[in-house]
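Novice: Here is the input, now give the coordinates:
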Amino acid sequence: MSNTFSKAADSVPNTQWLPVILLWVAGISAAMQFAKFSVSFGDLLVYYEMGPTLTGASLSAVGVAGLVFGVSAGMIASRVGYLKVLVGALMLGGVLSFIQATLPTFHVLLVTRVLEGFSQLGVVVAAPTLIAKLSAPHHKSLTMGIWGTFFGVAFAVCGWIGKQLLEEHGMTTLFLSHGVLITVIGVVLFLVLRQNSVLDIAAVVGNQGGFFSQMARIYRNPRALLPSVIFLFYTLTLVSVLTYVPSLSGDAEGNKWMLIVLPLISTSGTFIAGAIAQYVFRPQKVALLAYSGLAVSALVLSVSVNGSIWFSGLVCVMVLFLGMVPGSALAMIPTLARNPGEQAQSYGLMAQFGNIGGTLGPPTFATAMAAYGLSGLVGLILCICCFGVFFSLLAGRIKPAV
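Specialist: Model prediction:
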């Protein structure tokens, strides 16, 4: 991998906020590929009559591409060009949403979901790399914190506006609306960024060597690997905590309230972590703080009374610390990476590890809780926090790239 282009060469004196916000919206539109099927899951069950297992597969199929091709996507983006990959991924997502709006046969729908995984992967690799290039050095951790909120914001918007569209106009309108959104943002980004000198392709292409040798080099590179490992332990935990913990409250009304509030608290934690990493601590210290806070709050939760306001408050604190992890991990990448190519490969590796965590986490937590209840949940979180603290300390020993 060529290190010809220094971080100074990749920096801009002033953050280009409009393109950064548009790229964030692109991330939201890509995350809606998950969220739109989440909010319409019941309607899909009724319409296709394929049962919860196969219908559930249509929900999770988007993650297959990231699971298998995460690292290679970063390598391809660094060679083809980030803007080309981003716009192409958004256009692909639009076409697939338009196909889904016709409510095709279930097998065609499943194929579109797998292909949407490539669309989503292209966006999550290219967009944060472009955000980092368009951000001034004194704003990079902050803009990464903003970027890290895209997934939670997508679910919040789909849960609000998407659910309303679904109830009033049906699945066709929901999928059609998403297709329009993701296509329009793709066109707008192309028009806004196509002549942006900061995104000159010459600044991101170098002699990167053979495909497999480069892939092996990425896995051996601690600057790419450690932020992704720190992110892995977050994805192992988040979905399970959001899914299983509210039911432990013993209060149906409280359970419903936490299902709405906890994702927003997690998203707030991500943004807060980006701000702290920008103005107070290095991102590695923020990750250390996040995992330490998560461990302490989980310990206190284990001795609290289920159903109490104290229990609900502790869960909120725990999710806030958990939400800080991705903000810190994302902020580490532009801090540690030595050039935009290395950044893109780090985001690809992070996408791959994120999908691994999202796949392994829920069944692991379900098994622990089935055997030991709340103690199983807390014990597993503490084990994960030990690994998170260890790798955060390890990442803290790496000097920032200059």
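
Novice: Could you use CA atoms for every contact and neighbour count after this?
Specialist: Will do.

Novice: Go ahead and flag the most central residue of this protein.
Specialist: For the chain, the residue nearest the mean C-alpha position is Phe151 (5.7 Å; CA atoms, centre = their mean).

Novice: Sequence B follows; please return its structure for comparison with A:
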Amino acid sequence: MQKTSWAAVGIAIFSGMVAAAAIGKVPPALPAMRDQLGLTMVEAGWVMSTFATLGGCCALFFGGASARVGELRLALLGLAMMVFGALLGAFAQSYTLLLLSRVLEGSGFIAVVVTLPSLITRSTAPRDYRLTLGLWSIYLPFGSSVAMLTAPFLLPSLGWRGLWLVLAGATLACATLLYRMRQRFVAPANAPSGPASDVILETLRSPGAWCLTAAFFTYTLQWFTLMVWLPSFLVDHRGLSVSLAGALTAGVVAANVPGNIVGGWLVHRDIRRGTLICGTSLFMLACAFGIFDERLPDALRYGLCLLFTSVGGILPAAAFSGLTAHAPSPRHIGAVNGLLVQGSNLGQFIGPPAIAAAVTAGGGDWRAATGLMAGAAVAGVAAGLLLLVIERTPPDTRSAPAGHAVAEGGGSNC
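Specialist: Sure thing, here's the model as predicted:
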């Protein structure tokens, strides 16, 4: 019986965390970058949104390509691209080079995060698939929040360029560790091969993959929007300092991690993914109404922000745990994950400007944001309910090439 290599799983998750630090390093460093390079607000916005733009456009194609190139090769290539991108950014003297560095980093980041879950499944016993993939969901909130929390202490001594170099070194170390563990990530000898386009098309015919993607989209639209606008709200409407607002926001981001861990444990304990998605979406909706209610005291509203992100963290764990269940075969896991990542990044791309438009139309009243949040939550519930129906259907009638869905171990989720 195959045993889970927890060392290999841990290195893969840690590599994802370090990759995610490339997102969290930018907000604290942005004032210094704008000052040194003379960036406009629009240019700074593009530096911030490069990763989400690339992910929203290309993640599925990276996932499909992983089946052809090889997941380990693409993961190592992605980490190398992140190293070179960080080095280019550290020595950039113009906006053009800085943006190019972010495109290189962002492309590497997408390659890393769509392939690592496939590597995790190769080093995991089938009975532990849902647990390890659920734990994988901590990579983004943990990595980005650690970067956001530590950057203010490192920037005075290192500067933003020094911070970029430190993270380049950490990324290179992850690539080295991943390569040294390569024997744990070997693909099955009889793994089929074929064009990446076939993998993508077969993935797009998986209704469960679409449900997971829709749920992830609605979650990210709500969660990322709150993370983006919370600092501005705290500074402009509550008169807090920029540093305090940043610290409070980083705390809210970090609160997502316990939810991710609990979510992984719940799916491992045979709680249905659809049930978790429905329950989490409804809870986030209830919290959102309180967060934007100015009649409540600020301490309570901040507590609701913590609950919003902590309980909300169950949803991505539930979604990632479905990768093996809704991939037509093991070689499709990267493409299914790419579809989820693409949906997540589309939520990041659409949510902040949509909320800004709603608040502006409401005359600056943040309660106007609850309409969009409510719509996203209801759509999340619908995706969860549909997933419950799909997962009661035998695998050979719901996947693209009949009979090739990846088996999950130890449970009745599917």
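
Novice: circling back to that earlier point, how much space between the residue nearest to the centre of the first structure and Leu294 of the first structure?
Specialist: Using CA to CA, to the nearest Å, Phe151 of the first structure is found at 21 Å from Leu294 of the first structure.

Novice: shouldn't the residue nearest to the centre of the first structure be in contact with Phe34?
Specialist: No: counting by CA atoms under 8 Å, Phe151 of the first structure does not reach Phe34; the two are 9.0 Å apart.

Novice: coming back round to it: counterpart of the residue nearest to the centre of the first structure in the second structure?
Specialist: Residue pairing (TM-score structural alignment): Phe151 of the first structure is matched to Leu140 of the second structure.

Novice: again with Ala351 of the first structure
Specialist: Alignment note (TM-score structural alignment): Ala351 of the first structure maps to Val341 of the second structure.

Novice: Equivalent analysis for Val111 of the first structure, please.
Specialist: Aligned by TM-score structural alignment, Val111 of the first structure pairs with Leu100 of the second structure.

Novice: who are the neighbours in contact with its match?
Specialist: Leu100 of the second structure makes contact with Gly85 under the criterion CA atoms under 8 Å, 6 or more residues apart in numbering.

Novice: so it, which of the three states?
Specialist: Assigned with DSSP: H, G, I helix; E, B strand; the rest coil, Leu100 of the second structure falls in the helix class.

Novice: mean deviation of the helix or strand where the match of Ala351 of the first structure lies from the first structure?
Specialist: According to DSSP states H and E, Val341 of the second structure maps onto helix 333-361. Following the fit onto the first structure, the mean deviation recorded for helix 333-361 of the second structure is 1.2 Å by mean CA distance after the TM-score superposition for the first structure.

Novice: Wait, the match of Phe151 of the first structure touches Phe14, no?
Specialist: No: using CA under 8 Å, Leu140 of the second structure makes no contact with Phe14, being 10.3 Å away.

Novice: and the gap between the match of Val111 of the first structure and Ala80 of the second structure?
Specialist: Distance from Leu100 of the second structure to Ala80 of the second structure, by CA to CA: 15 Å.

Novice: what's the helix or strand for the residue nearest to the centre of the first structure?
Specialist: Residue-wise, Phe151 of the first structure maps onto helix 150-157 under DSSP H and E.

Novice: Give me the three-state assignment for the aligned residue in the first structure for Gln222 of the second structure.
Specialist: Aligned counterpart of Gln222 of the second structure in the first structure: Thr237 (TM-score structural alignment). Three-state assignment for Thr237 of the first structure (three-state DSSP): helix.

Novice: contacting residues around the residue nearest to the centre of the first structure?
Specialist: Shown in contact with Phe151 of the first structure (CA under 8 Å, 6+ apart): Gly27, Ile28, Ala31, Met32.

Novice: Quickly note the distance from it to Ala31 of the first structure.
Specialist: Taking CA to CA as the measure, Phe151 of the first structure falls 5 Å from Ala31 of the first structure.

Novice: Give me the common contacts of Phe151 and Phe34 of the first structure.
Specialist: Shared contacts of Phe151 of the first structure and Phe34, defined by CA under 8 Å, 6+ apart, are not found at any residue.
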